[in-house]
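Undergrad: quick one: sequence plus predicted model below, questions after.
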Amino acid sequence: MSGQIVMPKLGMTMTEGTITEWYKDVGDPVEKGEPILMISSDKLTQDIEAPESGILLEKRGDTDSLLPVGEVLAVIGEEGAAPIPEVRSAKEPAAVMPAEPEHSVVSAEQAPKETSTRPESDRIFVTPLARRIAEAEGVDLHSIEGSGGNGRITKRDVERALVQREATGILAEAESAIQERASLASGQAIAPQPAAEAGVGEGLSPMRKAIAKNMRRSLAETAQLTLHRKADGNALIEFQQTLKRELVNAGYDTKLTLTVLLARAAVLALQEVKSLNATYRDGKLTEHDEVHLGIATSLDHGLVVPVIRDAHQRTIGALAEDIREATEQARSGAASPSLLAGSTFTITNLGASGVEYFTPILNPPETGILGVGALQDELALSEDGSVKQVKKIPLSLTFDHQIVDGALAAAFLTALVKYIETPYLLVL
């Protein structure tokens, strides 16, 4: 008996993955639970383990090969076992499957309702499962070239057609939105252009390619505007130092950074101005009571956004621990797909890079994203007229002007500054 391992679906948006490294060669014995190969998606890297013991009979992809979800990666079984032609659906997770040959091929001649009207030249060879999927998804079988024996159409062919259809639709919508925005900006009508080629991010690594597509789509589908404001950070810094001393005295080793306190301040501000804690997806706007906070985390070759779920229910200490764990998992490549999805608002901090102000790009379907810059030393007059040194925190709020007006965005920044400059409100 033989079985196969297929490319798993590691996240809702994953359609393909890359073979990063093979740990075994054809003919090598493998034990159940032993890593066979490493794969990577646009956001994650993961070892694929052997679900059963046996011999590695086949490797169906070289290192750096880019394969769609559901594609066979390896075949495991007893030595001399027959290969397996059928693969599991792209919507199902990776697993070893028993050898099950395709059911008999159904042609147009065998289909009782179609044989009498379809000419000989229009015959379609298709497996029953592929036909059912095509009918359910409204896919025209005439437009699919079969990869099975005698050119038969398999479920893998139908699933590839579905992925291609979705990608074509997204690119066409993005191109249309870009043209419309350009037309509005210039005040002139622009003749329709053909849909862009599916070449965004071509030649880049899987992660950079995904980032390229997401950023292009974000700019095409939203009306982004950025407001900038500074906050007096002296009180927040003093508050941080006081808490750190108290935690040390109490025997805690919690890493309390300014990012943690700013995250807490943002959460409280979002509960006051809920319009910024919103998502807009598929024509539906949702304002959320729960704050699922995304923390943009830089990697060596890209960027991911782990999510702190229910951040509004976290104390400062719990929030600090959650952020530490989430960013560590993201940087090590061990983050689960659920950790990288579902945010309602994102914070991105470039303070360590010395950047003061910038224009962060929205993380769709979110309505807002907050950029934090490097602390700036400034001189200011105190209440008694003397000059004092102030640590200013630069804040950059990008929001979707389709959803939120400037007044509401400014109200959010006002609330945020209030919590930064009166930090003891963070613990109430």
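TA: Okay, I see it.

Undergrad: switch to C-alpha atoms for all contacts and neighbour counts from now on
TA: Noted.

Undergrad: now do the contacts for Ala374.
TA: Residues in contact with Ala374 (C-alpha atoms under 8 Å, 6 or more residues apart in numbering) are Leu350, Gly351, Ala352, Ser353, Gly354, Val355, Glu356, Ile393, Pro394.

Undergrad: structure two is appended below for comparative analysis:
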Amino acid sequence: MPIEIKMPALSPTMEEGKLAKWLVKEGDAVSSGDIMAEIETDKATMEFEAVDEGTIGKITVSEGTEGVKVGTVIALLAGEDEDASVVAETSAPEKPKAEAPKPEKAAEESKAPKSAPAPAPAAPQTTSSKEGRVIASPLAKRLAAAKGVDIEGLTGSGPGGRIVKADVEAAQPGTAKPKAAAPVAANDAAPAKPATVEMADETRALLDDRIPHTVEKLSGMRKTIARRLTQSMQEAPHIYLTVDVRLDKLMSMRAELNAALAKQGVKVSVNDMLIKALGKALIDVPDCNVTFAGNELIRYERADVSVAVSIPNGLITPIVQDANGKSLSQIANATKDLGKRAKEGKLKPEEYQGGTASISNMGMMGIKQFTAVINPPQSTILAIGAGEKRPWVMPDGSLGVATVMSATGSFDHRAVDGADGARLMAAFKEYVESPLGMVA
């Protein structure tokens, strides 16, 4: 019996995915560990490995298919003693049985004169189907093309006259005939109209046809973002707290760090230092390092900080684990690696699912201040604005100019009281303004 290859669950919450690309073809031999396909989940594109050895007999779900449910059979693998061409032929989906005629209709048909049955046509002695398609295994077709053999002129020795590998190998090479071009119908010359998306009734109701437009299907990632952020705003009552933070000492320490780490090829960013500051602050104020679970409150003893990264068509939050315990150079290396693989769609589910709090930095885009939506099931997210020169009252009371940024914390008020959120923002501000405390 052929082995069923099913759509895998590549993360604990995955229910369906897109079969982005097949890396094997029917007739290809695969071994355990070979990469067979690329599966696109709601957040990343992941490689799917073969578990068993055999030959791909039939691909039942074509590449590019969206919404493939976990557990759906996507291919059939012929075992060691099986002919892959037979698997492909016999695994065709069964046609639905004809519906039994209703009694009234059956009675009417019995009164109608019966016509004589048509004589059965003689079985054709050819390897072509009724549609003119050559019945041959995928391997035989590829081998014929490589050898220059006219496969239509061969007699198949396989089941049902199917042309198999041995038939092509026995044929003389260089016998391929150029195929005549298919006749072009008159209406084929007209330019094809652009493909349209089948719109839902809700979309059609919102559409204003007077305005030039296009309609595109939402990606799995965008659907997930919409669902999770809607859930967050509906279920978690947000409270927002903002502080202005002076960056001058942090910028100075960063310059010294990068000069010292230059020989190692490590470069610490401002964002890396802010991740460390948030990690330390979460440990100092554990009441913000929590998850609201309805009847219970989960308290975390380590700060795993999710970092918002913009990628094509969406947003992903790779996690810097143990941000409170890692050194600044370790955080720099981690964020560089995670950010690169996030944009390539190569993150593993455990690298972006979970975390205890998040940070979103839009300062590099010139955004002065903003509020962020909590990343469920977390209870805290920090929104970082741009550092800019501002008038500032110095410690001695004089007026000067300082580099200042605005940071806004969003907290789930079911789990975090305003006073606890304020203590977290104060601890974060202290670490940024006195950065030696992060490395002490």
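TA: Arrived safely, thanks for sending. This is a predicted model, so every value here is computed, not measured.

Undergrad: quick one, which of the contacts of Ala374 of structure 1 are buried?
TA: Leu350, Gly351, Glu356, Ile393, Pro394 (16 or more other C-alpha atoms under 10 Å).

Undergrad: tell me which of these fall in strands.
TA: The strands, defined by DSSP state E, take in Ile393, Pro394 from the buried ones among the contacts of Ala374 of structure 1.

Undergrad: let's have the buried ones among the contacts of Ala374 of structure 1 in TSV, adding distance to Ala263 of structure 1.
TA: Shown next, in TSV, are the buried ones among the contacts of Ala374 of structure 1 (distance: C-alpha to C-alpha, whole Å):
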residue	distance to Ala263 of structure 1
Leu350	14
Gly351	14
Glu356	18
Ile393	13
Pro394	14
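
Undergrad: which two among the buried ones among the contacts of Ala374 of structure 1 are spaced furthest apart?
TA: Greatest spacing in these, by C-alpha to C-alpha: Leu350 and Ile393 (11.4 Å).

Undergrad: who touches both of these two?
TA: What both Leu350 of structure 1 and Ile393 touch, as defined by C-alpha under 8 Å, 6+ apart, is the set Val372, Gly373, Ala374.

Undergrad: thinking the first one is in contact with Asn349, fair?
TA: Pointing back at Val372 of structure 1 there. Yes: using C-alpha atoms under 8 Å, Val372 of structure 1 is in contact with Asn349, at 4.6 Å.

Undergrad: more neighbours: which of these two?
TA: Val372 (25 against 20; other C-alpha atoms under 10 Å).

Undergrad: and the buried ones among the contacts of Ala374 of structure 1, which is closest to Leu426 of structure 1?
TA: When the buried ones among the contacts of Ala374 of structure 1 are compared against Leu426 of structure 1 (criterion: C-alpha to C-alpha), the nearest one is Ile393, at 17.0 Å.

Undergrad: which residues touch that closest one?
TA: So Ile393 of structure 1 contacts Lys230, Ala231, Asp232, Gly233, Val372, Gly373, Ala374, Leu375, Gln376 (C-alpha under 8 Å, 6+ apart).

Undergrad: now, the residues you listed that are in strands?
TA: When DSSP E defines the strands, the subset of these inside them is Lys230, Ala231, Asp232, Val372, Gln376.

Undergrad: just checking, the last one touches Lys392?
TA: Yes: contact criterion C-alpha under 8 Å: Gln376 of structure 1 and Lys392 qualify, at 5.0 Å.

Undergrad: what distance do you get for the alignment partner in structure 1 of Tyr431 of structure 2 to Asn234 of structure 1?
TA: Superposed on structure 1 with TM-score structural alignment, Tyr431 of structure 2 falls opposite Tyr419. Counting by C-alpha to C-alpha, to the nearest Å, the gap between Tyr419 of structure 1 and Asn234 of structure 1 amounts to 12 Å.

Undergrad: name the residue in those two with the higher neighbour count.
TA: Using other C-alpha under 10 Å, the more surrounded residue of Tyr419 of structure 1 and Asn234 is Tyr419, with 21 against 18.

Undergrad: ok, for Ile59 of structure 2, nearest residue in space, not its chain neighbours?
TA: Nearest residue to Ile59 of structure 2 in three dimensions, chain neighbours excluded: Ala75, at 4.2 Å (C-alpha to C-alpha, 6 or more residues apart in numbering).

Undergrad: nope, Ser275 of structure 1 is what I was after
TA: Nearest one to Ser275 of structure 1, counting by C-alpha to C-alpha, 6+ apart, is Glu287 at 6.3 Å.
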